[in-house]
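Student: have a look; sequence and predicted model below, questions after that.
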Amino acid sequence: MRGEEMLSGAFTGVHGAEAFMEENAAYSRWGLWARTVWGLMVERWGLLRFLAWAGRVDSLGLVGVTGVLALAAPLMAVAAGELVGAVARTKGLAGALPALGVFLGAMLLYQGALAAQQILEHRVSWAIDGGVRRRIRELAAAPREIGHLSEQKFMADADRATDLGFTWRTRSAGTAVTAQVYLLGRLTSTVAAAVVLALYLPLLSVVLLAVCLLNRAAVRRQWVHLVGVEDEAIGGERKTEYWSEVAAGPAAGKEVRLFGLAGWIVDRRRAEHHAWMSVRWAARREIVRQQGTTIGLTALSAVGVLVGPGVAAVQGVLDAGELATCLVAAMTVWHIGMLFGQDLDLAYGLGAVQALRRLELSHRAPDAETGTRVGPGALVHFEAVSFSYPGASRKVLDGLELEIRPGEVLAVVGANGEGKTTLIKLLAGLYTPTSGRVTVGGTDLAEVDVEHWRRQLTVVFQNFLRYPASLRDNVALAAPEHPADDEAVLLALERAGAGALVRTLPRGLDTPLWRSGESGRDLSGGQWQSVVIARALFAVAHGRRLVVFDEPTANLDVRAETEFFQRVVKAIGDASAVLISHRLSTIRHADRIVVLQDGKIIESGRHADLMRRDGAYATLFRLQSEHFDTEAAAS
């Protein structure tokens, strides 16, 4: 069974139980208890279905050795009774050797199964945790848009689903599954031991089992509450981790030292940590104050374990062998009243499973793309497009009307925050307009095969991605469906003005572009900008018919900026190009320039036309010209 199908079945069962409870809201206290127990049973069964992610051999092996352990404890109780009885009857070990062999065999079986269980638990939980992380990546990458990646709820659930716990002991979805298997084995062992005890002392067996299970339920309820408190405070954990990264990570290292912020950042990290942990500490103090009942039940059950069989033996109800059997069986039953590490694994790991379930229910992968395929070089039209980010009242775009014509070099200018980058995301289908529509060749982009559409455009984002890979891959990944042949990669680098860079790198195109490793190299901002421009040119050479440059000269020097239009824009041939830049000297030769302000296009035309109109573009261009003239004179 595929992981997605298994996961869907598990979640459907739990969801169905919740729906049943919601449809029957008016029920008695008994009904509430019964439905709660039923919901827990369904949830626990759903956990066991995760075993499919661990493979048949390991999963069946874990279930098998757990079954052996479940039967080993009552077997040792019977074997201990036989051994003691044989010793008592024969007044020595000679006649008790067969019973001794059975007892030692039971102990060896128990210890061997216990060792195998620990190994298999590690293998199974590791495989399941890997499957959970893989599924989170699939859910994050599946939607055609990216809005969910900035949602607080999505990020919190993704963090929780992949969280490995707060302590030295891993407590994740995988450990929740293996803990459930372990606890089912312990419960089976307890019931079997209670049956053995009931053969001699039925009343003690029933009372002891009931008291221990009641005590266990009370203790577990307290810890489940604590885990719930910790889950609600996960936002504080994320803040603490952020300040830890700022304090110790390389990204902020320069500013932290330059401005002397180390003490301030450490104080902020400590304050966030204390704010986050204070909630947990308060919950723990409350649990400690509730321990009177559990201590009393534990003491009462312990007295029953020791006194009950002893009184029966004194009264002649039990002989020596039967007394030993009852003591060992009673101790096995009594032990279920304790809280095991696996109980905490289960309680904490269930939070990760529930977070994954919420993501599954709210971010299911879309059906296979069946939209319309548009031909290359189609007209793109923003028709009365408005857009607001989720939770924001301000419109980033407000009734935008804009055409991107085939083979045209279009420049978009405007102040920061006017929606230029948002326009790119709408163009790529990464967001859907709040109102209006974006059409490609007359077809609404929402009805277009988005994957096919994205194979026709490429974007150089202002905050571009620096892949920790070779120079060759950093260029060729713009068109991953084509082989990264060296000739095409070198040509793109040459056209982007980065040809000399290749000759300075120790391994040429094979040089890893990251700091780690002896042969790794990082690049300057300008060098990276040239590599990313080469990435776009490589994509155009392999079929992309629309290329978008978002602030393409931000990290280039004056000479490279001056050459950008002549060198790069001409290199894209008859493909359409959209240039977004604050540096107007870069885009003055564009076929058409539009000025974006307040979410609308307020001016449109060629550079000369806009200068004659003496509007917003002309004002901004003259301000930049005066600035550069002043700098040139000063130098």
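Tutor: Noted; the coordinates are in hand.

Student: only C-alpha atoms from now on, for both contacts and neighbour counts.
Tutor: Will do.

Student: what's the local residue count around residue 504?
Tutor: By other CA atoms under 10 Å, 9 other residues sit near residue 504.

Student: try this one side by side with the last:
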Amino acid sequence: MLSPLTRPAEGVAAIRRRAGRWIDIARLLPRAGTPAMVGSVLLNVVLGILPGVFIVATSVLLGRVPGFAEASSGLPATAFSVLFLVVGAFAVQHFLAPFQAVLAETVARRVDEHCIGRLLAVTLRRAPFSVLENPSHADLIADARAAFARAVPTPGEAAAALPLLLARYCQLATAVVLVGYVLSPLAAAVATVTSLAIRFGVRGTLGRYAALWDSLTRHRRRTGYMRELATGQRAAKEIRMLNLMPWVGARLRKETMSGLQPLWDGSRRLQFWPFVALAAVGFLGGSTVLGLLASQTSQGRVSLLELGIGLQAVLITMRFGVAFPECDVQTQFGLNSFHALERLERLDEVSGRHPHRTPVSEAPAPEPKQLISFEKVSFSYQEGAPAVLDGLDLEIPVGKCTAIVGLNGAGKTTLVKLLARLYEPTRGRIRVDGTDLADCAPDAWQRRIAVIFQDYLRYELPARENIGLGAPHLLDDEEAVLAAAESAGAGDIVRSLPEGLRTPLSRHYPGGRDLSGGQWQRIALARALLAVRGGASVLVLDEPTAQLDVRGEVRFFDDFLATAGARGVTSVIISHRFSTVRHADRIVVVEYGRVLEQGTHDSLMRDGGRYAELFQLQAQRFHDEDEQEKTEVTP
């Protein structure tokens, strides 16, 4: 049971939230540009007033019908003037209506363009990966993206709906003035209070429903995943082969109902009794005004002209207390993604104190000349979590090939993320020829690095873009793109495509082709090599041959090392297969987040340490597999 003091406080908070929403919408509206914003506002004001003009003109015309009938010389000039006003108001209203939709669409698209730009900036540039990959922020990011996936109304639609709502209020104001003119200020006040009471009640119920909707974000995310799983192509083969359709269908229904059932229950709870109460308010208010109109008409105080005006005006005020399909849902739900975006931006700003936050700097990144060094670098993905890297010291000579090997979970990929400045060390520093990378602009340093991650992207785009996006300024340089493909061993792959570089690398498009895992890895490598051609001086390959067999991997590294050595590229190769990096200039063994040993292949084998042990174990396994294959093919 709420105390008397709590109820007013909650009421004030609700008013502030509601006012804040309108302020936010008004703040977004100018993003559409001054001409579109002003044009939309003025047009909707005119469209809001025109119905009142039409009511007055038609009532005047009808009021003079008896006089027109008695006239022997035809319709007087005043009749034509009034008729012209009636037809003019009707025609102008219908002429302007399409422009109302056009301006609303223009405002919506321009505001959405602004918001999408902010979302791209925060997710692709500003927000550290510690924010984007934090599970507690997944719902927030999902909400920020939802509108632009057209799952809910967009911020642009909310901004475009504000002038449409203004038209409704102008129409109400005109009708109230007419009621006051025909009856009295008291009747106008009753009509106004009744209309606004019902209106605010309807919006209040919608606001409470919206809060219920917001609380079910996680359910919607799970339902969306199951819907994509059930209807997409990614899992279709496995679902068919394992006969998973009954399970997928049942799980999809379960997740869908777990989100819909609370909405249905809440909707009944939130809307039934408020609907009864608001209907009662509307009945009492409307009956009062109509009763006053009937009373004054029976007493001869209201003429036929005024009766026509009054009836139509009262009906407008009574119809005001409903939900407006063109603006209510849009203004209530359209800001959900915008508010999620603002919270994401605030998270981005607050995370400036986070140890993984990339410092803001405009200083240019140094060109590596001699040495890239990790000095006592430690890192953990979450505060209090075990360290993935723990006091790691590592030197990467410029112009040489450094291979970093170790078992899964040793911290190799994390090391790449730190080198690429996707994360910042929890402790320690990374230097380039003595310059601390933390003092340099992150994007400037990232332009000096070309990286192939384990989970490299397979763009459903033509082969030209799949390779050319490594250096966008070389995208139209076909010679450079083909040279990168040749260097990566992907020349034959490109030549085998039906339209060469113009062939889409996806079967989802006419004439498209898909590639094998090994072919995709060579395309990804070509993308990285084009980045080197475009100005990057450090090439990092994170498990670049995981899709290749052992022989293919050995050939790949032999070709790559020859190419990189000839160009003087600083290369860092991450691998869990020890045998394939034996020709690297330097091999570093990482285990438990530290450098365990380092040297050339020959020196590490002579030392008989961890590298030699694991190398021999893997070599024996591959030898046994090779012998088994020979036995199987022997007649």
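Tutor: Happy to help now that I have it. Keep in mind that this is a model prediction, so the values were computed, not measured.

Student: and the TM-score between them?
Tutor: The TM-score (TM-score structural alignment, normalised by the length of the first structure) is 0.88; 608 aligned residues with a CA RMSD of 2.8 Å.

Student: you'd agree residue 433 of the second structure is up against residue 370?
Tutor: Yes: in this structure, residue 433 of the second structure is within contact of residue 370 by CA atoms under 8 Å, at 6.2 Å.

Student: for the closest residue to residue 163 of the first structure other than its chain neighbours, what are its contacts?
Tutor: The spatial neighbour of residue 163 of the first structure that comes closest, neighbours along the chain excluded (CA to CA, 6 or more residues apart in numbering), is residue 172 at 6.3 Å. Contacts for residue 172 of the first structure (CA atoms under 8 Å, 6 or more residues apart in numbering) come out as 129, 161, 162, 163, 164, 165, 345, 348, 349, 350, 352.

Student: write a ChimeraX command that selects only the buried members of these.
Tutor: Restricted to buried positions by 16 or more other CA atoms under 10 Å, the ChimeraX selection for the contacts of residue 172 of the first structure reads:
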select :129,161,162,163,164,345,348,349,350,352
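
Student: could you dump the contacts of residue 172 of the first structure to CSV with distance to residue 525 of the first structure?
Tutor: Below are the contacts of residue 172 of the first structure laid out as CSV (distance: CA to CA, whole Å):
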residue, distance to residue 525 of the first structure
129, 38
161, 36
162, 34
163, 35
164, 36
165, 38
345, 46
348, 44
349, 43
350, 45
352, 40
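
Student: which of the contacts of residue 172 of the first structure fall in helices?
Tutor: If you go by DSSP state H, the contacts of residue 172 of the first structure have 129, 161, 345, 348, 349, 350, 352 in helices.

Student: ok, these vs residue 614 of the first structure, which is closest?
Tutor: residue 161 (56.9 Å; CA to CA).

Student: spit out the contact partners of that closest one.
Tutor: 132, 133, 136, 172, 173, 351, 352, 353, 354, 355, 356.

Student: ok, now residue 585 of the first structure?
Tutor: Residue 585 of the first structure touches residue 562, counting by CA under 8 Å, 6+ apart.

Student: residue in the second structure matching it?
Tutor: If you follow residue 585 of the first structure across to the second structure using TM-score structural alignment, you land on residue 579.

Student: need the strands for the stretch 301-450 of the first structure, in chain order.
Tutor: For the stretch 301-450 of the first structure, strands defined by DSSP state E, counting those that start in this stretch occupy the ranges 380-387, 397-404, 409-413, 435-440, 443-444.

Student: of all the ones you listed, which one comes closest to residue 177 of the first structure?
Tutor: Once the strands of the stretch 301-450 of the first structure are compared by CA to CA, strand 380-387 is nearest, at 43.9 Å.

Student: which residues of the second structure does the closest one align to?
Tutor: Mapping strand 380-387 of the first structure onto the second structure (TM-score structural alignment) gives residues 372-379.

Student: residue 248 of the first structure -> the second structure?
Tutor: So residue 248 of the first structure corresponds to residue 231, using TM-score structural alignment.

Student: number of nearby residues for that match?
Tutor: For residue 231 of the second structure, using other CA under 10 Å, the count is 10.

Student: same check, this time on residue 143 of the first structure
Tutor: 17.

Student: is it true that it touches residue 365?
Tutor: Yes: Residue 143 of the first structure is in contact with residue 365 according to CA under 8 Å; the separation is 6.3 Å.

Student: so what's residue 333 of the second structure closest to, chain neighbours aside?
Tutor: Computed as CA to CA, 6+ apart, the closest residue to residue 333 of the second structure that is not its neighbour in sequence is residue 153, at 6.1 Å.

Student: the first structure: which residue goes with that neighbour?
Tutor: By TM-score structural alignment, residue 153 of the second structure lines up with residue 171.

Student: quick one: contacts for its match?
Tutor: So residue 171 of the first structure contacts 163, 164, 165, 344, 345, 346, 348, 349 (CA under 8 Å, 6+ apart).

Student: dump those residues to JSON lines, plus distance to residue 285 of the first structure.
Tutor: JSON lines is the format used below for the contacts of residue 171 of the first structure (distance: CA to CA, whole Å):
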{"residue": "163", "distance to residue 285 of the first structure": "24"}
{"residue": "164", "distance to residue 285 of the first structure": "24"}
{"residue": "165", "distance to residue 285 of the first structure": "20"}
{"residue": "344", "distance to residue 285 of the first structure": "17"}
{"residue": "345", "distance to residue 285 of the first structure": "21"}
{"residue": "346", "distance to residue 285 of the first structure": "22"}
{"residue": "348", "distance to residue 285 of the first structure": "19"}
{"residue": "349", "distance to residue 285 of the first structure": "23"}
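
Student: looking at the second structure, which of those hold up?
Tutor: Compared against the second structure with both residues aligned by TM-score structural alignment, their matches' CA atoms under 8 Å, these retain 164, 344, 345, 348, 349.

Student: most widely separated two among those residues?
Tutor: 164 and 344 (12.6 Å).
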